[in-house]
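Asker: My questions are about this predicted structure, shown below with the sequence.
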Amino acid sequence: MQILTQLIFSGIALGMIYAVIAFGYQLTFATSDTLNFGQGDALMLGALVGLTLVGLGVNYWLMIPIVCLFGAVQGAVVERIGVRPAIKIKSEFGWIMSTIALGIIFK
């Protein structure tokens, strides 16, 4: 019975993570009419920076604004390097492919 309870809570936690990522995709698509497949990788990169900061002994309350600032800088870099050149050639597919490529590079 204990294993079943643990599996249920693990499934709920994983489902909540998937829901947050899906909400991000939906919000991006609703506002810009295109998909950003590098979004999950950006989320992973921010979590990795936060985990590294905690491992270095940084306070949690100080870590949160640092990770937000890192996410803003990373988003600006993605927009300059990947999205803006794809918009210039007026290709929605190019934008999608550039975000996938940047996601692969971030891994």
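Answerer: Yep, it's here.

Asker: make it CA atoms for all contacts and neighbour counts henceforth
Answerer: Noted.

Asker: which element is the residue nearest to the spatial centre of the chain on?
Answerer: Closest residue to the average C-alpha location of the chain: Leu43 at 2.5 Å, with Cα atoms, centre = their mean. Under the criterion of DSSP states H and E, Leu43 resides in helix 39-55.

Asker: Got another one to weigh against that:
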Amino acid sequence: MPAKWCPEALNYIVDATNRLPMARLGMKTPYELLHRKKPNGLALRIWGTTCYAHVQKTKRTDPNLGDRAIECKLLGLTPKYKGYRLLDVKANKYLICRD
């Protein structure tokens, strides 16, 4: 990934670190202390990996033969929504995707 994505990588590192238990906090996570609920560890993925975002049938160029997914890079989790922040490689746009 290019150097311009370093801030995104740092945000993801901080988010992942805040989901790890710490001995000095009584084996609780900073996320747990802030939000009063345990974090979902299953949501963490490797930053910058290639992933594919599903394209809805209504947004495909050809409903039958159009691309069903677009190639993206994983940038992290969304703070407001349940989903992942993705970068569309071809269009160079952000996406929020749940599946």
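Answerer: Received it, and whenever you're ready, just let me know what you need. Since the model is a prediction, treat every value here as computed from it, not as a measurement.

Asker: what's the TM between chain one and chain two?
Answerer: Superposed pair, TM-score by TM-score structural alignment, normalised by the length of structure 2: 0.30. Supporting alignment: 52 aligned residues with a Cα RMSD of 4.5 Å.

Asker: can you tell me how far the residue nearest to the centre of structure 1 sits from Ile100 of structure 1?
Answerer: The gap separating Leu43 of structure 1 from Ile100 of structure 1 is 14 Å, by Cα to Cα, to the nearest Å.

Asker: Could you check what's spatially nearest to Leu45 of structure 1, not counting adjacent residues?
Answerer: Leaving aside its chain neighbours, Leu45 of structure 1 sits nearest to Phe106 (7.3 Å; criterion: Cα to Cα, 6 or more residues apart in numbering).

Asker: Isn't that neighbour up against Leu43?
Answerer: No - counting by Cα atoms under 8 Å, Phe106 of structure 1 stays clear of Leu43, with 10.6 Å between them.

Asker: do you know how far Ile66 of structure 1 is from Ala47 of structure 1?
Answerer: 11 Å.

Asker: quick one on the thing from earlier: give the contact list for the residue nearest to Leu45 of structure 1.
Answerer: 41-42, 45 (Cα atoms under 8 Å, 6 or more residues apart in numbering).

Asker: Could you tell me which of those count as buried?
Answerer: Among the contacts of Phe106 of structure 1, the ones that count as buried by 16 or more other Cα atoms under 10 Å are 41-42, 45.

Asker: can you redo those residues as TSV with distance to Thr5 of structure 1?
Answerer: Compiled in TSV, the buried ones among the contacts of Phe106 of structure 1 are given as follows (distance: Cα to Cα, whole Å):
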residue	distance to Thr5 of structure 1
Asp41	30
Ala42	32
Leu45	31
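
Asker: just those residues now: which is nearest Phe70 of structure 1?
Answerer: Leu45 (9.3 Å; Cα to Cα).

Asker: re earlier: if we look at the helix or strand following the helix holding Leu43 of structure 1, which residues are touching it?
Answerer: Downstream of helix 39-55 of structure 1, the next assigned helix or strand under DSSP H and E is helix 60-78. Here helix 60-78 of structure 1 makes contact (Cα under 8 Å, 6+ apart) with 42, 46-47, 49-50, 53-54, 99, 102.

Asker: again, only this time at 7 Å
Answerer: Helix 60-78 of structure 1 is touched from outside by 46, 49-50, 53, with contacts defined as Cα atoms under 7 Å, 6 or more residues apart in numbering.
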